[in-house]
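*Asks:* need a 3D model of the sequence below.
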Amino acid sequence: MPLEPIDLDLEFLKTTARRAGDAILEVYGTEFAVDVKEDKSPLTEADRRSNEVIVAALTARYPEIPVISEETRTLPYDERKKWERFWLVDPLDGTKEFIKRNGEFTVNIALVEKGEPVAGVVFQPAADRLYWAARGQGAWLSVEGGAPESLSGGPHYRDADSVVVVASRSHLTDEVKDFVTSLETEGKSVEFHSSGSSLKLCLVAEGAAHVYPRLGPTMEWDTGAADAVAREAGKQVLNWETREPLAYNKEDLLNPWFVVE
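*Replies:* Presented below is the predicted three-dimensional model:
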């Protein structure tokens, strides 16, 4: 059965992402401490503040819709497996980039229905770049509060003679190297575009890159919002092995290897 429609307020989601970004930037300009979570990943006061802003806003505006957030991820599968609609939040994706102060970190808010991301907002506070999308409403980018630009991606990498791959040249896995070698064997020239956090998916969505092979671990909250943007921009976010779209609210919230193309 189809889900009951909700009043999806994209302006509210964009404002919430910006408010969370403001909270992050307040910490960004200070000498902040870095804690280490159980999985050895870093955690800062900015993560906590952003999470508080987003979760409070979502639960006040949509009290009937549950939230999965990176910072509140302990919900057992038995409790969430019946959820047909929920928010998927990464309050600060790219904490390592935040710590390095390179600006490549994002706020991510996605709405997931029946395992698919149907709306998403990705905000890069340090550059004031705001991406958003909703099913059937297209994907959009606003830079520094400017007029929205419609995103439709670029050509598929198979159709390009020169391919821009989103990857870090200094951290190329053997699998990504093999992927690049296969492109070069086909006679294509390959250029690397390095970026942090969910921005990598957004770069493909906006046509700044052709393909993003993610042949390493990520979690559902790392990709949900940007996945929605990529899909509405006409791109695909596919399981590397099965070529099926990424699924959400799995028993294990770890994503498989995937490719954005």
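*Asks:* from here on, just use CA atoms for contacts and neighbour counts.
*Replies:* OK.
*Asks:* would you map the strands across the stretch 1-150 of the chain?
*Replies:* Taking DSSP state E, counting those that start in this stretch as the test, the strands found in the stretch 1-150 of the chain are 34-36, 42-44, 67-69, 85-93, 106-113, 116-124, 129-134, 139-143, 149-151.
*Asks:* to check against the first, give me the structure of this:
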Amino acid sequence: MSTFADTDLLALAARLANEAAEIIRTIRARGFETVTKTDSSPVTEADHAAEAHILRGLRAATPDIPVIAEEEVAAGLQAYATPAYWLVDPLDGTREFAAGRDDFTVNIGLVRNGRAALGAMALPAYHQLYTGGVGLGAYREDKNGVQAIHVRTAPQEGLSVLASRHHADDTRLAEYLNGKKIAHLGNIGSAVKFARVAEGLVDLYPRLGPTMEWDTAAPQAIVEAAGGHITLLDGSPLVYGKTGWKNPPFVCTGTL
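*Replies:* Have a look, this model is predicted:
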């Protein structure tokens, strides 16, 4: 197995996420075509180019750690959970990207023994990079440098909540929030919602619609390193290596 320390693995993921973000920005600036996959979700040249770059980098540096990536799986590649593996979503929030909005991310996470161990998440449109992992802390890097981040204690005036834009009309959201003191409710796309919880801008992100493991591994590692929690609705942990890589509904919280 790899002899890299977790700090080295996180640095690798961070570098590749940043490089993929630059690829995505370049393609966005010159224009691109959007096509529809067999599952009715969109995909663009940016998804494929970012994934190809990340896969080359991970497989060259850590050949003994398998990589499971969204577009390879969508193309029919059979992948299986092992004690340690990378999970890659090269462009989470393709709908946002294709629509000209800014809420999309690059997610590179490492799973170890079914749990999110570390992750890097780039926000290309915001020129931000979030990193974190077990025992490593959580950090945001932007034009102002690198800063440690932490979830916040929910304010007395009520919770600030972010929910999915694509599933904004899901009736389960109102049912879940019923009885909670809500100061603000917003809807945005992609894993950006995890970043806003991790850095203490938002208190709660309920995800009641479908997600895949590559959507959540990197951001989960970051949120948990920042002191937050991601659990299923019954309070049990969100774990990895599930059949079909599909996640059940979950909630992402700060220190509620």
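*Asks:* got a TM-score for the pair?
*Replies:* Once superposed, the chains reach a TM-score of 0.91 (TM-score structural alignment, normalised by the length of structure 2), with 248 aligned residues with a C-alpha RMSD of 1.8 Å.
*Asks:* coming back round to it: closest one to Tyr77 of structure 1 among the strands of the stretch 1-150 of structure 1?
*Replies:* Tyr77 of structure 1 lies closest to strand 67-69 among these, at 11.3 Å (C-alpha to C-alpha).
*Asks:* just give me the mean distance for the closest one relative to structure 2.
*Replies:* By mean C-alpha distance after the TM-score superposition for structure 1, the fitted strand 67-69 of structure 1 averages 0.4 Å away from its aligned residues in structure 2.
*Asks:* which residues in structure 1 does stretch 31-45 of structure 2 align to?
*Replies:* Per the alignment by TM-score structural alignment, stretch 31-45 of structure 2 matches residues 31-45 in structure 1.
*Asks:* now what about that stretch, what contacts it?
*Replies:* By C-alpha atoms under 8 Å, 6 or more residues apart in numbering, the surrounding residues in contact with stretch 31-45 of structure 1 are Val27, Thr95, Lys96.
*Asks:* Ala50 of structure 2 contacts Val88, correct?
*Replies:* No: here Ala50 of structure 2 lies out of contact with Val88, judged by C-alpha atoms under 8 Å, at a distance of 10.1 Å.
*Asks:* higher neighbour count, the two?
*Replies:* Higher neighbour count among Ala50 of structure 2 and Val88: Val88, with 30 against 23, using other C-alpha atoms under 10 Å.
*Asks:* which residues does that one contact?
*Replies:* By C-alpha under 8 Å, 6+ apart, the contact set of Val88 of structure 2 is Glu51, Val67, Ile68, Ala69, Glu70, Asn107, Ile108, Gly109, Trp214, Asp215.
*Asks:* could you show me where the strands are in the stretch 151-261 of structure 1, in order?
*Replies:* For the stretch 151-261 of structure 1, the strands defined by DSSP E, counting those that start in this stretch cover 162-166, 189-193, 212-214, 237-239, 258-260.
*Asks:* quick check: the second one compared with structure 2, mean distance?
*Replies:* This points to strand 189-193 of structure 1. Comparison of strand 189-193 of structure 1 with structure 2 after fitting gives an average deviation of 2.2 Å (mean C-alpha distance after the TM-score superposition for structure 1).
*Asks:* remind me what that strand packs against, helices and strands.
*Replies:* On a contact count with 3 or more C-alpha pairs under 8 Å, 6 or more residues apart in numbering; DSSP states H and E, strand 189-193 of structure 1 meets strand 162-166, helix 174-185.
*Asks:* cool, and the first one?
*Replies:* Using 3+ C-alpha pairs under 8 Å, 6+ apart as the contact criterion, the secondary-structure elements in contact with strand 162-166 of structure 1 are strand 189-193, strand 212-214.
*Asks:* also compute the angle for the longest helix seen in structure 1 relative to strand 106-113, please.
*Replies:* When structure 1 is parsed with DSSP state H, its longest helix is helix 10-28. On the basis of axes from the mean of the first three to the mean of the last three C-alpha atoms, to 10 degrees, helix 10-28 of structure 1 is oriented at 150 degrees to strand 106-113.
*Asks:* any buried residues in helix 10-28 of structure 1, and which?
*Replies:* Neighbour counts over helix 10-28 of structure 1 (16 or more other C-alpha atoms under 10 Å) mark 13-14, 16-25, 27-28 as buried.
*Asks:* including distance to His171 of structure 1, could those go into JSON lines?
*Replies:* Shown next, in JSON lines, are those (distance: C-alpha to C-alpha, whole Å):
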{"residue": "Leu13", "distance to His171 of structure 1": "34"}
{"residue": "Lys14", "distance to His171 of structure 1": "32"}
{"residue": "Thr16", "distance to His171 of structure 1": "33"}
{"residue": "Ala17", "distance to His171 of structure 1": "30"}
{"residue": "Arg18", "distance to His171 of structure 1": "31"}
{"residue": "Arg19", "distance to His171 of structure 1": "33"}
{"residue": "Ala20", "distance to His171 of structure 1": "30"}
{"residue": "Gly21", "distance to His171 of structure 1": "28"}
{"residue": "Asp22", "distance to His171 of structure 1": "30"}
{"residue": "Ala23", "distance to His171 of structure 1": "30"}
{"residue": "Ile24", "distance to His171 of structure 1": "27"}
{"residue": "Leu25", "distance to His171 of structure 1": "27"}
{"residue": "Val27", "distance to His171 of structure 1": "28"}
{"residue": "Tyr28", "distance to His171 of structure 1": "25"}
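*Asks:* quick one: which of those residues is nearest Val118 of structure 1?
*Replies:* Leu13 (13.2 Å).
*Asks:* what sits against that closest one?
*Replies:* Ile109, Val121.
*Asks:* now the one 5 residues further on
*Replies:* Taking C-alpha under 8 Å, 6+ apart, we find Arg18 of structure 1 in contact with Phe123, Pro125.
*Asks:* how close does the counterpart of Lys193 of structure 2 in structure 1 sit to Ala119 of structure 1?
*Replies:* Under the alignment (TM-score structural alignment), Lys193 of structure 2 pairs with Lys200 in structure 1. Using C-alpha to C-alpha, to the nearest Å, we find Lys200 of structure 1 at a distance of 18 Å from Ala119 of structure 1.
*Asks:* between these two, which is the more surrounded one?
*Replies:* Each of Lys200 of structure 1 and Ala119 has its neighbours counted (other C-alpha under 10 Å); Ala119 has more, 30 against 25.
*Asks:* quick check: closest non-adjacent residue to the more buried one.
*Replies:* Ala134 (4.1 Å; C-alpha to C-alpha, 6 or more residues apart in numbering).
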